[in-house]
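**Q** below is the structure, and that's it, no one-letter string:
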């Protein structure tokens, strides 16, 4: 059964668990496997190729079939990407001419002619009613016949698959890494943790599980296995109840709690009773989710279990029958009386809350004495604050200079973004600089000595993943705020979606902005081609899946920013569709090839957020004229239907300005704090002989086996506890 989790290991670590089977002459099959991988942008490491070559041919073939299925899905090659215009990017017509051609075709159709004539008499034609508009006019095989083979180029992506340990060891290591993560996981990774937890429930467990959502998923597996639950707050029990009901363990979205079996009710009530009996003050946590606890009480029937009176107290607090004051309410009362010093004294018992409240406390302080009290308290409790909170506060302070900006950008846990005016007074420089120094010193103390530090320069501007929710699952995806180089002549975006139950129309667009964020032009179904490039054509339904592409010649782009976006014109949302993902490719002008070529894909990510407009990333021209990607992973609410690039250009530009001009904490910041014996900039070729701490975008082949390796897939490991 552990082999079923092999795809998870490959996706998260780019390691293939060591294949097992009879020895044999598998060298020929292994080389064929390597060649097949290269066609989709992957390659076997020398060590893995040698291992496969010593196994039987049948074992190699079986391994190849499983692995190819996994990597093709990673890059988006598991589906067929057709285009409306069969020759795309060649022979894309003028938009107006194309629409006239669709009308002419409809007039030649006896069934469609009467309705089209009626519309023409009124002066408006609905494109969606034209038989030839928005639906593929050729098969996938016919489209392939119009395109020459892709010419290999030195810049094509090559993702190396390395040899891992045996499957059980690799699965256990991945489980421990995800379960013990110091930052929250994305939705997909959280679901994968659940699968791993079910397999590893009787095996080694992480020393600590810092993220509560992770604990809830693990507890659900432990509950099913009859193992001891890991609970230390009443909210842990509520999250577990949501997991049992198949709901949201983050508690962001309300969960419809199911009827619970008697053994489950007993386990949850016993857990609540033990938590409250050990620390009655934890009853105060009920206030944050009072309505959820009321609904949970209706499912647990605590009155039937008098042996757990402390559990009954939880629901008495939720109903208001028992009064317990929360720390937050006490702090709010003091701040309401402008007693900053008193609030600081109270918050010292909750160091994380104190640090998250620093900005507000400093803004409310009336004099230097109160400001000093705030900073002194932070200095005294900084050692008790989690590394993730310290980094978040450090980034916040870096953006709170005396001259405040005009807008604030808010992004919630789900990636939905909005902008508002920033009317806060500044945090004064003396306190801001004092707190920055405190945080820097504490993080420097916590970071492990890296020894010989080997750094890929391309990773230095990657943002620290303070939350896994800041980036969706996928290939080549970097955290929100990251900057990465873009090298190639042609930039091609793609979106794929498949509707689940009703007609669904996604529209891929690209907005070009000037340096001042004003609109220059755009490419979309309403403007199929321009100096910058071409659109592959509008597809308006996807019962069998559909793709749209935009091809851009970077040298011809006017303006300083390119903002691709996916607008939902009609139908299912991103989270309702059976499947939806976005990505981009880079290639040279002479490469030609099909519209979708997997080995030119640099990034592919799922579209699974709220809202009706997705903004995965933006591209900006750097000071040296070279293009860079700025990672966004944002969703706008949009309108229920008919979202178009023309209608949201102002809100997109405003949001982009807020993200681009915000200072991010990056890998460069953390490596600058590390006390390395030697620091070497990776040149892409030379591998040091001894063990190193390597930080880069992709693991080099041939590193010493005792090296510590940090790549985007495990970048969260850099976050100190």
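**A** Arrived safely, thanks for sending. Computed from a predicted structure; not experimentally measured.

**Q** please count neighbours and contacts with C-alpha atoms only from this point.
**A** Noted.

**Q** ok, residue 282 to residue 218 distance?
**A** 22 Å (Cα to Cα, to the nearest Å).

**Q** more neighbours: which of those two?
**A** residue 218 (26 against 18; other Cα atoms under 10 Å).

**Q** dump the residue contacts of the one residue sitting closest to the centre of the chain.
**A** Closest residue to the average C-alpha location of the chain: residue 471 at 1.7 Å, with Cα atoms, centre = their mean. Taking Cα atoms under 8 Å, 6 or more residues apart in numbering as the criterion, residue 471 is in contact with 186, 477, 478, 479, 480, 633.

**Q** second structure follows, compare the two:
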């Protein structure tokens, strides 16, 4: 586990675990470790990383072989973060130079194909039916040169002041850092991404005995931790019947989010006893929680077949759960009880019933207030009486919702589920009373302010002010330099270059990189894709249609020549395996100056690299927006379109894409700026590059060097820790 754990620590925290008490032996040559550390630092620079001063000093005091061992797993982790762990070839060897016009390119390939006796028959047959099948053209869709030949065709990258440099910081020993990572994941107040949940699963087996301060608030995380507790003979931590259902799914290697059905496995008698005892305890303490069973009644029936509750007649509460699931016992859910009150026109009564489920009450506030002319005070009073039992994440979500309700009628509503599938619809809801919105917003602000810690001296990097609060880890992709959906970040560079890499697992798979450009009204589309290799604004690197050893596509744009208001990069699955089926796939972008030259892919110019995962067949990672002053910024989407089973193209989904882009560009998100205005700080200053003398609370895009050792630091890697419990 150690190598995996060490890489996880570096990639998730940007800290390098360094062993303590490992002193150089007396026969080692003086300065050998320092020399190895400098070589290590130089190698990291090629990927856009470097060692902090403290880390360099610590490594220089270790044995040389220890430094080399640390470098052997840190370098691959750094390269993988930026996407430089694979070879990125381009179909057109000289890209972005010498990219042909699309029709000229196809005509040339057709001419060569018809001249070759081996390839001419298939192309001729295709043409006979009035269709040009590009896959019948000799050389289409497959590299015509080696990776090494492509490298030889490009000059070295010229260093520029704007190149990315990400600092890796000094960490404790592996076990200390591993436990710290476990506590961060287990104690997260926002749901984790799939890869984070998988990491927690491995860490829980090693650190389960470590108490998580404040408990495990997210139910999915709790199921993972509970599995480790059961494995060690402990009791699961549950307070709802659904907690037990999630745990059963986890024990069956199923879906703890309950989005997909789980096929429950046979369980040992001790495990069955533990689950049934937990169910009985929940129902005995609060029989009303039987109302949660109906939402998952089919899964409860299947689970009952594995747990055999009839063997334990003393646990009547557990038996009641399965009786409700089978319809033998009535236990209306909170939702049903609320709907019954609303159907009778008793909005105040519905709000009073919902007080037993505070989170549901707050998520229903918009609807209740719309249905409550004359009863607004009763609804707000009900919310105020239970606000202390609502999670900070829900409070922030409701506050963000209110930001987008003023004048919302007639605008586009964006819906994004937890898997990133995005759809839009016209907003037909009647407006809320502005006075009621103002009262509720002020109340939420005060409630959130009261839960935030004292910041002392608060130092904020201005570049982080427009980063959206991570109200769900699932609103962001997994990768490097990735920010939550709705975040805005500056784009400083002359050349903007997108890239996608994929490696198929079993089937021939064709991913296509495209860029859709729209005007200020989200209209007049133009695009770069395999069907349009060149425009005035830029170039496409060429279509690759098969990736058994991995393949890359690029789009190069000169921002000075782009006259559109929006640039929307997209990745389409034209054929083959999906984003969750391929061996590996990721998207990213680079920024360069015009004179830098270099290879199509240069790790140290990568600003963002995000794994492509999701249920759709079209990925929309982000949108680039040109401001009125001509400056560009990026707004993060992390969305998917369902798309077709095959043959997805930018031309076919441009209308849907433009609606999604409009929905998220015009949506307001709670960001770091909002939270810093609420934090109780003795003093607030903007980061100017110089570290204050004493401890501070620092919020920024990355941890700077020189901060006091007792400082609290919040960066995108742990920004969720600012979300109050």
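**A** Cool, got the structure. Note that the coordinates shown come from a computational prediction; the quantities given were computed from them, not determined experimentally.

**Q** show me which of the contacts of residue 471 of the first structure is closest to residue 58 of the first structure.
**A** Proximity of the contacts of residue 471 of the first structure to residue 58 of the first structure (Cα to Cα) peaks at residue 477, which lies at 34.4 Å.

**Q** measure the closest one to residue 616 of the first structure for me?
**A** 10 Å.

**Q** ok, now residue 593 of the first structure?
**A** 25 Å.

**Q** who has more neighbours, these two?
**A** residue 616 (25 against 16).

**Q** what do we get in the second structure for that one?
**A** Counting by TM-score structural alignment, residue 616 of the first structure lines up with residue 621 in the second structure.

**Q** wait, its match sits on residue 639?
**A** Yes - Residue 621 of the second structure lies in contact with residue 639 (Cα atoms under 8 Å); the separation is 6.2 Å.

**Q** need the overlap of contacts for the two.
**A** Contacts common to residue 621 of the second structure and residue 639, judged by Cα under 8 Å, 6+ apart, are absent.

**Q** contacts only, for the aligned residue in the first structure for residue 49 of the second structure.
**A** Residue 49 of the second structure maps onto residue 42 of the first structure when the alignment is built from TM-score structural alignment. Each residue near residue 42 of the first structure by Cα under 8 Å, 6+ apart is listed here: 71, 157, 158, 159, 160, 161, 599.

**Q** quick one: the fifth one is in a strand?
**A** Yes - in this structure, residue 160 of the first structure lies within a strand as judged by DSSP: H, G, I helix; E, B strand; the rest coil.

**Q** ok, it touching residue 45?
**A** Yes - assessed by Cα under 8 Å, residue 160 of the first structure is found in contact with residue 45 at 6.0 Å.

**Q** about what we covered before: and the contacts of residue 42 of the first structure, which two are the farthest apart?
**A** Most distant of the contacts of residue 42 of the first structure, by Cα to Cα, are 161 and 599, 14.3 Å apart.

**Q** from residue 11 of the first structure, how far off is the residue lying closest to the match of residue 49 of the second structure once chain neighbours are set aside?
**A** Spatial nearest neighbour of residue 42 of the first structure, chain neighbours left out: residue 159 (4.5 Å); criterion: Cα to Cα, 6 or more residues apart in numbering. According to Cα to Cα, residue 159 of the first structure and residue 11 of the first structure sit 11 Å apart.

**Q** which of those two has more neighbours?
**A** Neighbours per residue (other Cα under 10 Å) separate residue 159 of the first structure from residue 11, with residue 159 holding more: 21 against 18.

**Q** what's that one aligned with over in the second structure?
**A** Counting by TM-score structural alignment, the partner of residue 159 of the first structure is residue 166.

**Q** who are the neighbours in contact with its match?
**A** 48, 49, 50, 702.

**Q** dump the residues you listed into JSON lines; add secondary structure as well.
**A** JSON lines is the format used below for the contacts of residue 166 of the second structure (three-state DSSP):
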{"residue": "48", "secondary structure": "coil"}
{"residue": "49", "secondary structure": "strand"}
{"residue": "50", "secondary structure": "strand"}
{"residue": "702", "secondary structure": "coil"}
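
**Q** what about the residue mapped onto residue 556 of the second structure from the first structure, is that helix, strand or coil?
**A** The alignment partner of residue 556 of the second structure in the first structure, by TM-score structural alignment, is residue 551. Three-state call for residue 551 of the first structure (three-state DSSP): strand.

**Q** hmm, residue 551 of the first structure is touching residue 489, no?
**A** No - applying Cα under 8 Å as the test, residue 551 of the first structure and residue 489 come out as separate, 10.5 Å apart.

**Q** the more surrounded of those two?
**A** The neighbour comparison of residue 551 of the first structure against residue 489 (other Cα under 10 Å) goes to residue 551, with 24 against 16.

**Q** gap between the more buried one and residue 490 of the first structure?
**A** Distance from residue 551 of the first structure to residue 490 of the first structure, by Cα to Cα: 7 Å.

**Q** where in the second structure does the helix or strand hosting residue 585 of the first structure fall?
**A** Residue 585 of the first structure is part of strand 579-587 when elements are defined by DSSP states H and E. The alignment of strand 579-587 of the first structure onto the second structure (TM-score structural alignment) covers residues 584-592.

**Q** what do we get in the first structure for residue 128 of the second structure?
**A** So residue 128 of the second structure corresponds to residue 121, using TM-score structural alignment.

**Q** that match: how many residues sit nearby?
**A** Residue 121 of the first structure - counted by other Cα under 10 Å - has 9 other residues nearby.

**Q** which parts of the helix or strand encompassing it are buried?
**A** Here residue 121 of the first structure sits within helix 113-122, counting by DSSP H and E. Buried residues in helix 113-122 of the first structure, counted by 16 or more other Cα atoms under 10 Å: 113, 116.

**Q** what do you get for stretch 367-379 of the second structure?
**A** Across stretch 367-379 of the second structure, burial judged by 16+ other Cα under 10 Å covers 368, 369, 370, 371, 372, 375, 376, 378, 379.

**Q** can you redo those residues as TSV with distance to residue 547 of the second structure and secondary structure?
**A** Shown next, in TSV, are those (distance: Cα to Cα, whole Å; DSSP: H, G, I helix; E, B strand; the rest coil):
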residue	distance to residue 547 of the second structure	secondary structure
368	53	helix
369	54	helix
370	53	helix
371	55	coil
372	58	coil
375	62	coil
376	59	helix
378	61	helix
379	57	helix
